[in-house]
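Colleague: Structure, please.
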Amino acid sequence: ETSSTRFITTSNSTNNRTFKSSFRVIQDTSIDPVESERNEKNYKQLLDQYTKHVELAKSGGGEAAVQRHTLKQKKLLASERLRLLLDDEEDFLELGLSAGLGMPYGDVPRAGMISGIGRIHGRLCMIIANDATVKGGTIYPVALKKQLRVQEIAEQNRLPTYYVVESGGGFLPLQAEIFLPGGRTFYNEAVMSSLGIPQLAIVCGNCTAGGAYIPTMAEEAVMIHKQGYIFLGGPPLVKAATGEVISAEDLGGATLHCSVSGCTDYFAEDEPEAFMIGRNIAETLPSHNSCTLESEPPLYDANDIPGLISPENNIDIYQIISRIIDGSQFSEFKKKFGPTLVTGFGYIHGCLVGIVGNNGWLSEHAADKGAHFVQLCCERNIPLIFLQNTQDNPDPPLSGEMYGNQLRAHAKMISAVSCSCVPLITFIIGNAIGPTSYVMANRSMSPNFLFCWPNAVFCIDNPNKITQDLLQAGSSTGADVEAVKVKVTQKMNTETTSFYAASRVWNDGIVLPQETRKVVRQCLEVVNAYKQRDQPKAQVIRM
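Modeller: From the prediction side, this is the model:
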C-alpha cells in the first residue's frame, strides 16, 4: 500500500505538521477489454450527443443575432464580459449550460443567461450574466427557473452575487408562466443582502420592466454610459402614454441614474472600465479560506471510466471511487454490513470527504448504514459526496413485515439526509429511478450541487415497467397497440435522458465522467468558502 503525506494547519498553532494517511488503497479489479470496448462504443454515442448539445448551447441566439449585438450595437458578448470580470475563465464552474434546449416554445440556449461560480480577486462569486443575443434578452419560463436555482445555490453557499444585466423583461406571450414566480428573484436578492451576502450589478444594456429592479436593489451597481439603461417603460411607451418624446439617455441613462436618481453608484465610459470597477468592488469583499492541503492524483486513470459504464448502467462503484479520490485511498465504513451501499472517507484535492455510493439495490441494512454514516459526517463537519446509481430490488419483500422494515430504513436515511448540516454534492452517475433516488440526495433534498453524467436516466419508476403499464392501458381501451408502443417508447426514450433533464434545470448540468474529480474540487472550494456550519441537533444514532 502507498501512503501520502498531507499538510494541515491547526487553529492553535502556526506550525505545519505532517501525517501519513493510513487509508487503504482500493485494489482495483482488472478491466475486461471486451466489455470495456462495448461500453465505450455506447458512451461514444452519448458523447457525440453531448458535444452537439454544448455547441448549440454556446451558439447563443445564432450568427445573425451575434453579429447584430457585436457589429451593429458594438457590445461585448456575455462570454467576453465574463472574461473581463474573472481571474481565470478556465476555472469557471458553469451551471445550467444545457438549460433551455428543446423546450415547447423552441430552443433558448443557456436559458438566455450564463451563470456559474468563478474567482474575482481571489473571492469565489456567483455570476449571472444575461445573453442579449438570445431572444433579445427577454426572460422565458426556463430562464426564470434557472435564475431561481442559481440564487438558491448562492444563498446556500453564501456566495457574493454579480448580476451582469441586459434584460428586456419577461417574454409577454408567456407572461402567465412568468409573472407570479418572477418576483421571487427580487425577494431572493433582498433576503441574501439581509443575510450579509453581497449583491452587485453591472448594467450593460437595457434593463426594462422587471429587469430594472435587479440593479436598483443591488448594494452596488455599475452603469455604462450610453449603453446601459434602466426604466420600467422605454421611450416608445412614454410617447404612447403621454405624447412626450424623450431619449433613452434622458429617461434612464447612466448620467441620470449616477447623478440624479442615485439608483446606480459607478459611472463607466465603456465595458472594459465597467468590469474593472466590478473587479475593484470584489477587493472590498470578505476573503475566505479554501482547501489548501497537499493532494495527489488517483492511482487509476479517470479516462477508463467510460469503459466501465455498461449500457444498462451496471457500474462497480469501487472502480469509480478509485478514480476520483486522492491516491485511490479509501477508508470504508461498515464494509461487511449492507454492502450494496458503499460508505467511507477519502480525500479529494486534499479535502476530507464522506462518500456514499450505490453498488446495487438499497437494502434495509444498506439504508440503515447510510443514515448512520450521514449523521457521523454531520457530527464531524465532513462534506458528503453522493454517487447515485439506483437499482431495482432483485428480491422483493416476501411479507408485509419485511416491506415495512425496508420502508422504515429508507425513511430513516431520508430524514438523515434532509436534516444534514454539512454540504451535499450529488452526482447521478447512472440511474436516478424511483423513490430510492430521494434517499441518495436527489434534487428534492436540496443538495448544494447536483450534476449528472451523460448516461444518467431519470424516471419515477423503471422505464421498461412504465412502458408496459402504458401499453396495457392502451390495449384495454382498444387503441392500436403498435401505434401506442411506438409513441410510448419514443416518449420514454426522450424524457428519461440526462439531456432532457438538464435542459429543464432538473440538475445543475451534465459533467463528463473523467471531469468529475475536477468539478468536485471546484464544488468543495465553494462550499468551504463562506458557509457558517450549523451544529447537529442530536447525537449520532446507531442502527
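Colleague: rest of the way, CA atoms for contacts and neighbours
Modeller: Noted.
Colleague: Helix, strand, or coil at Asn94?
Modeller: Actually, residue 94 is Glu. It isn't Asn. Assigned by DSSP: H, G, I helix; E, B strand; the rest coil, the conformation of Glu94 is strand.
Colleague: show me the contacts for it.
Modeller: For Glu94, the contact set (Cα atoms under 8 Å, 6 or more residues apart in numbering) comprises Ile114, Ser115, Gly116, Ile117.
Colleague: how about those in TSV, adding distance to Ser498, secondary structure and neighbour count?
Modeller: Output for the contacts of Glu94, formatted as TSV (distance: Cα to Cα, whole Å; DSSP: H, G, I helix; E, B strand; the rest coil; neighbours: other Cα atoms under 10 Å):
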residue	distance to Ser498	secondary structure	neighbour count
Ile114	20	strand	24
Ser115	19	strand	27
Gly116	19	strand	21
Ile117	22	strand	26
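Colleague: Which single one of those residues is nearest to Leu76?
Modeller: Ile114 (13.6 Å; Cα to Cα).
Colleague: Could you check how far that closest one is from Ile224?
Modeller: 20 Å (Cα to Cα, to the nearest Å).
Colleague: Quick one: the helices in the stretch 251-400 of the chain, in order.
Modeller: Ranges of helices in the stretch 251-400 of the chain, per DSSP state H, counting those that start in this stretch, are 254-256, 271-283, 317-321, 364-380, 400-418.
Colleague: Determine the set of other helices and strands touching the last one.
Modeller: Taking 3 or more Cα pairs under 8 Å, 6 or more residues apart in numbering; DSSP states H and E as the contact definition, the neighbouring helices and strands of helix 400-418 are helix 364-380, helix 436-439.
Colleague: Export the ones you listed as TSV, with columns for distance to Gln532.
Modeller: TSV is the format used below for the helices and strands packed on helix 400-418 (distance: least, Cα to Cα, whole Å):
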stretch	distance to Gln532
helix 364-380	13
helix 436-439	25
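Colleague: With respect to Arg533, which of these lies nearest?
Modeller: For the helices and strands packed on helix 400-418, the distance to Arg533 is smallest for helix 364-380, at 9.7 Å, taking Cα to Cα.
Colleague: Buried residues, the closest one. List them.
Modeller: If you call a residue buried by 16 or more other Cα atoms under 10 Å, then helix 364-380 has these buried ones: 364-379.
Colleague: Please state the offset of the host helix or strand of Thr467 from the chain centre?
Modeller: Assigned by DSSP states H and E, Thr467 falls within helix 463-476. Computed by Cα atoms, centre = their mean, to the nearest Å, the chain-centroid distance of helix 463-476 equals 33 Å.
Colleague: Another sequence for comparison is provided below:
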Amino acid sequence: MTVLRSAVDTAAPEYLAAAEAMSTKLTEVEAEFAKAVAGGGPDKLARHRKRGKLTARERIELLVDEDSPFLELCALAGWGSEFHVGGSTVCGIGVVEGVECMIVAPDPTVRGGTSNPWTLRKTLRVNDIVRENRLPVISLVESGGADLPTQKEVFVPGGRMFRDLTRASAAGIPTIALVFGNSTAGGAYIPGMSDHVVMIKERSKVFLGGPPLVKMATGEESDDESLGGADMHARVSGLADYYAVDEQDAIRIGRAIVRRLNWRKQGPAPRAAVLEPLFDPEELLGIVPPDLKIPFDPREVIARIVDGSEFDEFKPLYGSSLVTGWAELHGYPVGILANARGVLFSEESQKATQFIQLANRSNTPLLFLHNTTGYMVGKEYEQKGIIKHGSMMINAVSNSTVPHISLLMGASYGAGHYGMCGRAYDPRFVFAWPSAKSAVMGGAQLAGVISIVGRAAAEARGQGFDEEADAGMRAMIEAQIEAESLAMFMSGRLYDDGVIDPRDTRTVLGMALSAVHTAPIEGAAGFGVFRM
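Modeller: Have a look, this model is predicted:
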C-alpha cells in the first residue's frame, strides 16, 4: 500500500475560514436534530413519563449492546415541511447481542406515534436497507396507525410497509416486534406479520379497531384489555409469543430473541488488525472551502478516513480530475472514486468505467466521494464523445452489483450526481456533509439558462426584453435553487440517509460497510452495451 501524505496547514487562513464555515453549518444541523430528539415537546414528554413509559430513544439505548454506537438514519426526514422533523419515528442500525439490527421506534410523543407521509417515506427507505443488506429488524411498537388527516397520502402506499415485512421474513430476515403500547388499525399488522412478538402486561394494546370503532361498526361494547390486551393475546388469540411484565423486561426478552437467532453474516469478515489513519479526523472540518467553486484535493479526505492512510491509486496520471484507488476502511476492502476538480471529462468517465468493472471482478464494495459539477459541455467535448463516455460510466454504475456507498462532500450536480451513484442509482447508503449541495445545476447557471432562453424567445417574437424584470427573475431563481440544494433540504426529502459531522465520517462509513457485509458481496457478471 502507498501511504498518503498531507499538505493541510491547519493554521492557514483558508483552512480556518473553511473550518469556521463548516462549524456554523454543523450548528444549524444540530439545532434541527435537537427538534427531533425533543419529540412532541416538554408537555407531551412529561405526560408520557407520567404514564411510566420510556421514550423511543431510551428504549433503543437499553436494547443495544452497552457502549455500542447507534447509527441513526434519516433523522431530518420532513425538514422544511408542515410535519415534525424526523418523521415521527426513530430508525437506525444498532448492535444487539453482537448482531447488527435495524431498529424502528415510532415516537409516541409526536401525535401518538402515528404515521404521516414522511413517516411512511422514511419507513419504506429503512425497509429497502433491511432487504438489501439482510439486517434483522426490531420494531419497538407504539403507534396509533395512520395520521388520519393525511390518510389520502398514507393509506394506499402504506400497504407496502406490511408487504416489505412479510417479504423480509420470506427471505429469511428475522423480524421482531416489541409492543410497548397501542398498536392499532394498520399498526396492528406489525406484530401480526412479525416472526417474534413480545407484549407487555397491561401496556400492550393490539387491535384492528379500538373500542370506539367497534362500537360504531358493530354496536358491541368492549374494553381495551379484552379486545386487545397483552393478557388476552398471550392466553387466547396467541398473537403474543412472549409476555413481559414491564418495558425493561420486554427489552430483555427482545435481546434474548436476537441471541437465539444464530445469525451469521454472509459477507467476508474484515481484517482482524486495523490501523487508524495517520492524520487527525478533526482536520476534516476545514477541508471543503466555503465556496464550492474552489476545488479541494479529496486525497486529504481519504487520508483521514482509510486504514493507515494507505491508498493504492489507480491510473493516477490519467483522467486526473477523478481520483480512483483501493484501500481498507475498518478492515473492509473498498474501492474509492472521488472527484478532484469537479468536472468529469471523457478520460475520467472511461477510467471510472474500468475501475467499477475491476471492483465487480474482485467483489469489492465501492465508495463514491462527491464533489462534481457534472460532465463537461462544449463543442470540443461533444465531438470527443462526452455523451457516450459519460453514458459508459453511468452504465457501469447502474449495473454494478457490489455494494455502493455515497458521500456528498461538496457539489453534486447534474448527470455527475448520477455517474457518482446518487440516490436514484440505489447505493446501499447515502450520507452528506453539511457543506454538500445537490441540484440539476448551480443556481447561477440555471437562472442564466432561463434568462438566455427568455431573451431568445423575445427576440424571435420581435419584442423588447425587460432587463429589470430579468434581473429580478434571475435573483429569485438563484435564491430558490440555493435553498433547495442545501444539505438539510435534500436530507429532509430523504435524498440521503443523514447529514453527518465530517469528523464522524470514518465511523459512519465503517458501520455502513459492516452492515452491507451482512449480505453476500457479489460482483456483476456482465454490463450493458458500452458505446466505444
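Colleague: quick one: TM-score?
Modeller: The TM-score (TM-score structural alignment, normalised by the length of structure 2) is 0.92; 515 aligned residues with a Cα RMSD of 2.2 Å.
Colleague: re earlier: please name whichever of the helices of the stretch 251-400 of structure 1 is nearest to Pro33 of structure 1.
Modeller: Proximity to Pro33 of structure 1 (Cα to Cα) singles out helix 317-321 among those, at 14.8 Å.
Colleague: what's the closest one aligned against in structure 2?
Modeller: The alignment of helix 317-321 of structure 1 onto structure 2 (TM-score structural alignment) covers residues 298-302.
Colleague: Next: stretch 38-55 of structure 1.
Modeller: Using TM-score structural alignment, stretch 38-55 of structure 1 lines up with residues 17-34 of structure 2.
Colleague: same thing with stretch 274-286 of structure 1?
Modeller: Counting by TM-score structural alignment, stretch 274-286 of structure 1 lines up with residues 250-262 of structure 2.
Colleague: what does the matching stretch rub up against?
Modeller: Under Cα under 8 Å, 6+ apart, the answer for stretch 250-262 of structure 2 is 59, 62-63, 96-97, 99, 174, 176, 178, 196, 198-200, 242-244.
Colleague: Could you give me the buried positions within that stretch?
Modeller: Buried residues in stretch 250-262 of structure 2 (16+ other Cα under 10 Å): Ala250, Ile251, Ile253, Gly254, Arg255, Ile257, Val258.
Colleague: just stretch 220-240 of structure 2 next, same as before
Modeller: Using 16+ other Cα under 10 Å as the test for burial, stretch 220-240 of structure 2 gives Asp224, Glu225, Leu227, Gly228, Gly229, Ala230, Asp231, Met232, His233, Ala234, Leu239, Ala240.
Colleague: how long is that stretch from one end to the other?
Modeller: The first and last residues of stretch 220-240 of structure 2 sit 24 Å apart, counting by Cα to Cα.
Colleague: So which bit of structure 1 is that stretch matched to?
Modeller: Under TM-score structural alignment, the match for stretch 220-240 of structure 2 in structure 1 covers residues 244-264.
Colleague: Tell me which other helices or strands the helix ranked longest in structure 2 touches.
Modeller: Ranked by residue count, the top helix of structure 2 under DSSP state H comes out as helix 13-38. Of the remaining helices and strands, none touches helix 13-38 of structure 2 by 3+ Cα pairs under 8 Å, 6+ apart.
Colleague: Mean deviation, it versus structure 1?
Modeller: Following superposition, helix 13-38 of structure 2 is found to deviate from structure 1 by 1.5 Å on average (mean Cα distance after the TM-score superposition for structure 1).
Colleague: Check which residues of that helix are buried.
Modeller: Buried residues in helix 13-38 of structure 2, counted by 16+ other Cα under 10 Å: 14-16, 18-19, 21-23, 25-26, 29, 32-33, 36-37.
Colleague: Kindly report the same for stretch 122-142 of structure 1.
Modeller: Quick answer for stretch 122-142 of structure 1 (16+ other Cα under 10 Å): 123-142.
Colleague: Find me the equivalent region of it in structure 2.
Modeller: So stretch 122-142 of structure 1 sits over residues 98-118 in structure 2, by TM-score structural alignment.
Colleague: Just after the longest strand along structure 1, pick out the following helix or strand.
Modeller: The longest strand of structure 1 (DSSP state E) is strand 199-208. Following strand 199-208 of structure 1 in sequence order, the next helix or strand is helix 213-217 (DSSP H and E).
Colleague: Return the mean post-superposition distance for the helix or strand following that following helix against structure 2.
Modeller: Using DSSP H and E, the helix or strand that follows helix 213-217 of structure 1 in sequence is strand 220-224. Overlaying structure 2 shows strand 220-224 of structure 1 at a mean distance of 0.7 Å from the equivalent residues (mean Cα distance after the TM-score superposition for structure 1).
Colleague: so what does the helix or strand just after strand 220-224 of structure 1 touch, helix or strand wise?
Modeller: The helix or strand immediately downstream of strand 220-224 of structure 1 is strand 229-231, counting by DSSP H and E. For strand 229-231 of structure 1, the packing partners by 3+ Cα pairs under 8 Å, 6+ apart come out as strand 199-208, helix 248-252.
Colleague: Tell me the residues of structure 2 aligned with strand 229-231 of structure 1.
Modeller: Alignment of strand 229-231 of structure 1 against structure 2: residues 205-207, by TM-score structural alignment.
Colleague: And for that stretch, what's in contact with it?
Modeller: 179, 181-185, 188, 224-225, 227-230.
Colleague: Output the residues you listed as TSV; include the columns distance to Asp470 of structure 2.
Modeller: Shown next, in TSV, are the contacts of stretch 205-207 of structure 2 (distance: Cα to Cα, whole Å):
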residue	distance to Asp470 of structure 2
Val179	58
Gly181	57
Asn182	56
Ser183	55
Thr184	55
Ala185	53
Ala188	56
Asp224	64
Glu225	67
Leu227	65
Gly228	64
Gly229	65
Ala230	66
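Colleague: of those, closest to Phe465 of structure 2?
Modeller: Closest to Phe465 of structure 2, out of all of the contacts of stretch 205-207 of structure 2 and judged by Cα to Cα, is Ala185, at 59.2 Å.
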